[in-house]
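> coords please:
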Amino acid sequence: MKKNPFRRLIFRWTFVFALVSGLLVTLLLCFRPETPVLIGSFAYLACTGAIFAGFIFSVRREMETVLEQLSEMIQGLIYRRDKEILSVTEDTLLSKLQSQVIQLTGILSVQKERYLKENREIKSLISDISHQLKTPLANLAMYSSLLDDPEISPDKRPEFTRRLKSQTDKLAWLLDSLIKLSRLESGIISIETEAKDLGNTVLAAIKQAFPAAENKNVTIEWRGGQGLVLPHDAKWTTEAIYNVIDNAIKYTDTGGNIIITLTGYDLFARIDIADNGQGILPEELNDIFKRFHRGTNAREAEGVGLGLYLTRKIITGQGGYIKTASEPGSGSTFSLFLPLDGLRVNSSQH
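Next comes the predicted model:
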């Protein structure tokens, strides 16, 4: 049997009414009024008692109905049924309460989905990191054990030492990339924009990539110019542009050419990085920005598939976007767009 939460309240006011009625009856008996007055008083008390009892029980019934509706509404929300029990057309406290509860449920649902997504991303990142670290660590262990072998021939020792150093450098580069990735995704390092010359930022990325291009005899042609000033994070944008240029160098044959242009439009600045390298297969264009993705033509090139993923994170983190056009065997063009909020163009450029 359900406990009535209004029983105590009903008993309290019934007791008050009975006490007042008892006092009135006592006064009537003490003063001994005439019979018509006595009959009228008792009739008045009887009517008043009936009205009071009807009022109390109607209030009780109404409140129980409201509580049952609230209980049904909350139960529906628990089972993810956003059904409105109370009328929303009535401007009542209960309808407002229902609306607020539904809104709160929506907020909590969104937060839950975000936490679940973050949890899945963390698990995926940990799995990817462990997978990527496994190969270089195994190679380091193998070459170290070979170098410890006293029977190894002297002519093979320098080769194993060179390979050991190569794997150590690869592991250091991989760890550096993973640290950058984890800091960006966890929000430890945030993108902080400041109005600076975007041309200088592109030139810094070209300077960083120039040694690798020179070693491979790949020409980098800059057609941008300077004076295009817009809010951006120069350090991280340099990293993003460098990753694309470095990617172009890796997949461009010896003696190839990379052309970099910078163009200002009404809403965006556009950085085009075009190469005449291997190109990208059409079915892989949607996957190249995924974390640790390696294309079918990337098996011989160094890398682990983090560069373009980091580039997209950095560019989209500043309100920009990336477009890619590629033809297998003819090369690729990566277009990086950054918003021109607060653009200032040097008059000497015009």
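> contacts, neighbours, all on C-alpha from now
Will do.
> the helix or strand that contains residue 42 - contacts with which helices or strands?
For residue 42, the host element (DSSP states H and E) is helix 35-78. Helices and strands touching helix 35-78, by 3 or more Cα pairs under 8 Å, 6 or more residues apart in numbering; DSSP states H and E, are helix 7-31, helix 93-148.
> how about CSV for those, with mean neighbour count and distance to residue 155 added?
Below are these laid out as CSV (neighbours: other Cα atoms under 10 Å; distance: least, Cα to Cα, whole Å):
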stretch, mean neighbour count, distance to residue 155
helix 7-31, 13, 98
helix 93-148, 14, 12
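> in CSV, list those helices along with distance to residue 44.
Shown next, in CSV, are the helices and strands packed on helix 35-78 (distance: least, Cα to Cα, whole Å):
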stretch, distance to residue 44
helix 7-31, 10
helix 93-148, 36
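> which one, of the ones you listed, ends up nearest to residue 333?
helix 93-148 (28.0 Å; Cα to Cα).
> would you state the strands of the stretch 201-350 of the chain in chain order?
In the stretch 201-350 of the chain, the strands defined using DSSP state E, counting those that start in this stretch lie at 219-222, 228-232, 257-264, 268-275, 321-327, 331-339, 344-345.
> any idea which of those gets closest to residue 288?
When the strands of the stretch 201-350 of the chain are ranked by proximity to residue 288 (Cα to Cα), strand 321-327 comes first, at 9.8 Å.
> give me the residues contacting that closest one.
Contacts to strand 321-327, defined as Cα atoms under 8 Å, 6 or more residues apart in numbering, come from residues 279-282, 285, 312, 315, 332-338.
> circling back: dump the strands of the stretch 201-350 of the chain into CSV; add distance to residue 100 and mean neighbour count as well.
Output for the strands of the stretch 201-350 of the chain, formatted as CSV (distance: least, Cα to Cα, whole Å; neighbours: other Cα atoms under 10 Å):
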stretch, distance to residue 100, mean neighbour count
strand 219-222, 58, 17
strand 228-232, 40, 22
strand 257-264, 47, 19
strand 268-275, 41, 22
strand 321-327, 37, 16
strand 331-339, 38, 22
strand 344-345, 46, 15
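> the structure of the following sequence is requested for comparison with the preceding one:
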Amino acid sequence: MNPYLIAICVLGLIVAALVVYIVVDKIRRKKELDELIEFLTKVQDRDTFPELGLEAEGRMLILRSEIYKLASTLQEQYTGEVKKNTYMAEMLSNISHQIKTPLTAINLMTDALKNGNLDEAQRRRCIANITEQTDHITWLVRSLLTLAEIDAGVLVLKKESVPVKEIIDGIVSGIAIEADIKDVAIEVNVPAENTINCDKRWMSEAFSNIIKNSLQHTEAGGAIKISSEETNLSVNIRIEDNGCGISKKDLPNIFERFYHGEKSDPNSNGIGLSLAKQIINSQNGTISCESEEGKGTIFEIKIYKSATV
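This next block holds a predicted model:
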């Protein structure tokens, strides 16, 4: 066979193979680019975040991987901003509602005082109601400011060694009259030697919110038991009542801000337990809750001796 003919045939096959390779490569790259364009379009349209296949090779694989990482990061940031904005809108709406209610009552009482047709007893009731609503707004604003300071990490805590009994006795003394009126017994079994390292003022606020919550949901003839014990790791405080209990549906949400469960007091602002949890967490502690409807509720607080939480 003519060697020149053989060479021409071989050269022809090589050229044909190159043409086929180039065509196939262009088709493959076009397919990969189409997939990238489709992926980016879905991300731009904010659909469910799509999966990106890894059939590509070489530089195209690196490009696809980097685009996926960038899109994932942007998607997470976008989702986080949406959640933050939604939370802020809901919080502002709740704050507005919480302040609007007492302000409406104050306006009504003020109008009643202005008309001059009230006797002395009615005037005193109006003034007492205005004072009560003003105190409520003051407490609400102070609580919200405290939550904001805790969130920002700027709440100043003056920690010292404080007997748990000293904190509990002060709270119980403050609500004794209300408990007597409701016919609810408060039993305290806290050893004098149990001490915690905390800011007494703020820890008292936290414990007070929890105990008052128990008192609010305990019927006449019921009881609240407060006890503590010390371990090598922590001081554990237990606040137990035999009140109405919390439903399974509400239990996971009771520490959320502005949350109102099925059995919440209509006048409740939904901040007390949330504030208590934030204060306890900020002082190296944890809080948990167990409850059963019709039987009662148990709050377990652990204040750790060293920074373990």
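> ok so, going back, dump the contacts of strand 321-327 of the first structure into JSON lines; add distance to residue 56 of the first structure as well.
Formatted as JSON lines, the contacts of strand 321-327 of the first structure follow (distance: Cα to Cα, whole Å):
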{"residue": "279", "distance to residue 56 of the first structure": "83"}
{"residue": "280", "distance to residue 56 of the first structure": "80"}
{"residue": "281", "distance to residue 56 of the first structure": "79"}
{"residue": "282", "distance to residue 56 of the first structure": "77"}
{"residue": "285", "distance to residue 56 of the first structure": "73"}
{"residue": "312", "distance to residue 56 of the first structure": "68"}
{"residue": "315", "distance to residue 56 of the first structure": "67"}
{"residue": "332", "distance to residue 56 of the first structure": "82"}
{"residue": "333", "distance to residue 56 of the first structure": "80"}
{"residue": "334", "distance to residue 56 of the first structure": "77"}
{"residue": "335", "distance to residue 56 of the first structure": "75"}
{"residue": "336", "distance to residue 56 of the first structure": "73"}
{"residue": "337", "distance to residue 56 of the first structure": "71"}
{"residue": "338", "distance to residue 56 of the first structure": "69"}
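> please say which position in the first structure residue 205 of the second structure maps to.
Taking TM-score structural alignment, the alignment pairs residue 205 of the second structure with residue 239 from the first structure.
> wait, its match sits on residue 204?
No - using Cα atoms under 8 Å as the test, residue 239 of the first structure is too far from residue 204 to be in contact (9.3 Å).
> could you find the closest non-adjacent residue to the residue nearest the centre of the second structure?
In the second structure, the residue lying closest to the centroid (Cα atoms, centre = their mean) is residue 256, at 4.9 Å. Once flanking residues are discounted, residue 256 of the second structure sits nearest to residue 274: 5.6 Å by Cα to Cα, 6 or more residues apart in numbering.
> which position in the first structure aligns with that neighbour?
Taking TM-score structural alignment, the alignment pairs residue 274 of the second structure with residue 309 from the first structure.
> from residue 241 of the first structure, how far out is its match?
12 Å (Cα to Cα, to the nearest Å).
> and residue 161 of the first structure, by the same measure?
34 Å.
> higher neighbour count, these two?
residue 241 (28 against 15; other Cα atoms under 10 Å).
> wait, doesn't that one sit right on residue 202?
Yes - with contact defined as Cα under 8 Å, residue 241 of the first structure counts as touching residue 202 (6.8 Å).
> counterpart of residue 145 of the first structure over in the second structure?
In the second structure, residue 145 of the first structure lands on residue 111 (TM-score structural alignment).
> how about residue 177 of the first structure?
Aligned by TM-score structural alignment, residue 177 of the first structure pairs with residue 143 of the second structure.
> ok so its match is a helix residue?
Yes - Residue 143 of the second structure: assigned to a helix according to DSSP: H, G, I helix; E, B strand; the rest coil.
> ok, the closest residue to it other than its chain neighbours - how many residues close by?
The shortest distance from residue 143 of the second structure to any non-neighbouring residue, by Cα to Cα, 6+ apart, is to residue 275 (7.1 Å). Burial of residue 275 of the second structure, expressed as a neighbour count using other Cα under 10 Å, amounts to 24.
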